[in-house]
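Sequence and predicted structure below; questions after.
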Amino acid sequence: MKNCYKVAITAAIVGFGLGTLNVAQAATVSLSSSNQGWWSTGLKNSYDNDNYITGNYSDKGFHSFFTFDLSPLTRVSTATLQVQRFNGSGNPTKTLGFFDVSTSADVLSQNVNILDINIYNDLGSGKNYGTFNVTTSPNNYEIQQKEILSFVLNSDAIADINARSGKFFSIGAALLGNFGIGDQYLFGASVNSSARLVVDGDLATVPEPGTLGGAVLATITGLWLKRKRKAFQAV
C-alpha cells in the first residue's frame, strides 16, 4: 500500500443525554477506498494507476478491486458500494458482479508490471456480494464525470465486513456472462475518483462530543493509504 494521506470520514451519530459517547449505536459512515485498481489477463499495470476499468479492452480482460480500511468500525448492518460511472463501451447493458477477495490487501496493491492469473480470477469468483445490471454510460461527458452508481451489498458481504472489523477489506468486480467480444467494459478512464463504502453500524470510538442532545454530527480524520491516480486511454 502506498502514499499516506488524510481523508475525513463523516458519521451521523444519534446520541441522547449528556457526557461522553464511547460507542455510536446509530452511525452512517462513508469510507473512501484506501486502494483500488485492476488486474488483467494481458496488460501490466503502472505504479500510479488507480483506474478500475472492468471488462474487456483491447482483447484483454480486466477485473477490478476496491480496498477499505475498516479500523473505524466495530459492526455494520448495511453496506453500499458507491463508484463513479465514467466511460462504458459495447453492449448497452452488462451484468456486474461483486465478489469476496482472498488475496491480501498488500498483495493487491502491488499490481505493478505483474501478470497474475490467480489474482485476476480471485477478483471475479468466489462468494458473491451482489449481481447488478448496469447500463453502458451515455455519451455525455458531464454525466460520466458526475454520476455515482450505488450497489447495495448482500448479507454475505455484511458478514465478511464484520469478520474483518478493524482490518482491511477488499471487494472484487467482474462482468458476468456472455457480455460480448471486443471492447466491452464499464468504468473506463476512471480517474480522480475514490470508491466509497457507505455503512450503517457502530464506530470503534467516538471523540467526546461535549453536550449531546438529539443528533450529533462527528467528523473523524484518519490516515489512509492511497496511490496517485493516472489514466491512459480507457485503462
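On my side now, so go ahead.

CA atoms for contacts and neighbours, from now on please.
Fine.

Please identify the longest helix in this structure, counting by residues.
Assignment by DSSP state H gives helix 155-163 as the longest helix of the chain.

Quick one: name whatever helix or strand follows it.
Later in the chain than helix 155-163, the nearest helix or strand by DSSP states H and E is strand 168-176.

One more to weigh against that first structure:
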Amino acid sequence: MKNCYKLAITAAIVGFGLGTLNIAQAATVSLSSSNQGWWNTITSNTNINDNYITGNYSPVSFRSFFTFDLGTLAGVSSATLQVQRFEGSGNPTQTLGFFDVSTSADVLAQKANNPDTNIYNDLGSGKNYGTFNVSTSGDQNEILSFVLNSDAIADINARSGQFFSIGGALLGDLGFGDQYLFGLSFDSSATLVVNTVPEPGTISGAALVGIIGLCLKRKRKAFQNV
C-alpha cells in the first residue's frame, strides 16, 4: 500500500510538472502508382499505356517512370519501390538505376507526346536513388523490391502533399541486341512502400494519475475484503 502511495505521488509530480508523455508509433503505408510508363527518343506512345519497359528493344532505348500521389504522407524513414518482374532480355544481369525526376507529373502523364529527348534524359540522370543488379530471368509474376536510399527519402519528405516521381534506366554498356527489363509489363501498378514516424501522440499527466488512482482504489478494496 505504501508503495502505491509513493507511485501516485511520483506520477502526480511527473504528470503535472512535465504535462504530457509523448508516444510515437511507426506506420507502414503502401501507395500504388498514379501513373507510370516509358519515354524514348524515337517512337510514339499513348497515354493509356502503362508498360514500364526499361532498356533497349529493337532498336529503341526506353526509360521508365513511376509517379505517386503522396497526399498527406510525412515523416518517412524508409522507402521501397516494388514492381513486377515480367520479361527480361539480353545480359544475364542488368544494372538498373533509379533517379529523381524534375519533369512535372502532369507532363510525364502525357505519354502521347513521345518521343522527347529532354524527358528521356531526365529519367536517367540527376540524383541517384539506388543502383541494383537485376536478373533478366526468373518468375515473371515475382514482385521485385528495391530499397531506395536517403536521397529518395529526403525528396519524398520534401514533396509531402504533392506528386513524387522516380525515373528508371539501365546503366553501363548495353552492347547490341535487345537488352531490357520489365518487358510486356501491362496492367500492373508499381507500389511505393514507406515506413513513417507520425507526430508524437500524448498522454496527459492527469490521465497518468488517474490510472494510478484506480490502482489505489482497487488496493483499498482488496484490504476491505480481507
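On my side now, so go ahead. Predicted model only: the values in this text are computed from it and were never measured.

one step back: so the longest helix of the first structure aligns onto which residues of the second structure?
Counting by TM-score structural alignment, helix 155-163 of the first structure lines up with residues 150-158 of the second structure.

Give the buried residues for the matching stretch.
Buried positions in stretch 150-158 of the second structure, judged by neighbour count with 16 or more other CA atoms under 10 Å: Ala152, Ile153, Asp155, Ile156, Asn157.

try stretch 111-131 of the first structure
For stretch 111-131 of the first structure, using 16+ other CA under 10 Å, the buried residues are 111, 115, 119-125, 128-131.

Pick out whichever of those residues sits closest to Ile13 of the first structure.
Using CA to CA, Tyr129 comes nearest to Ile13 of the first structure of those, at 26.8 Å.

you'd agree the closest one is up against Asp160?
No - using CA atoms under 8 Å as the test, Tyr129 of the first structure is too far from Asp160 to be in contact (9.6 Å).

how about the helices in the first structure?
In the first structure, the helices defined using DSSP H lie at 105-108, 117-122, 141-146, 155-163.

and these as a markdown table, adding distance to Ala26 of the first structure?
Converted to a markdown table, the helices of the first structure look like this (distance: least, CA to CA, whole Å):
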| stretch | distance to Ala26 of the first structure |
| --- | --- |
| helix 105-108 | 28 |
| helix 117-122 | 34 |
| helix 141-146 | 29 |
| helix 155-163 | 16 |
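
Point out the one among these that comes closest to Val216 of the first structure.
Nearest to Val216 of the first structure among these is helix 155-163 (24.5 Å), distances taken as CA to CA.

Contacts made by that closest one with the rest, please.
Applying CA atoms under 8 Å, 6 or more residues apart in numbering, the external contacts of helix 155-163 of the first structure come out as Leu70, Thr74, Arg75, Val76, Ser77, Thr78, Ala79, Asp100, Lys127, Asn128, Tyr129, Phe169.

ok, the counterpart of Phe182 of the second structure in the first structure to Tyr52 of the first structure distance?
Phe182 of the second structure maps onto Phe187 of the first structure when the alignment is built from TM-score structural alignment. With distances taken as CA to CA, to the nearest Å, Phe187 of the first structure is found 6 Å from Tyr52 of the first structure.

Alright, I will stop here.
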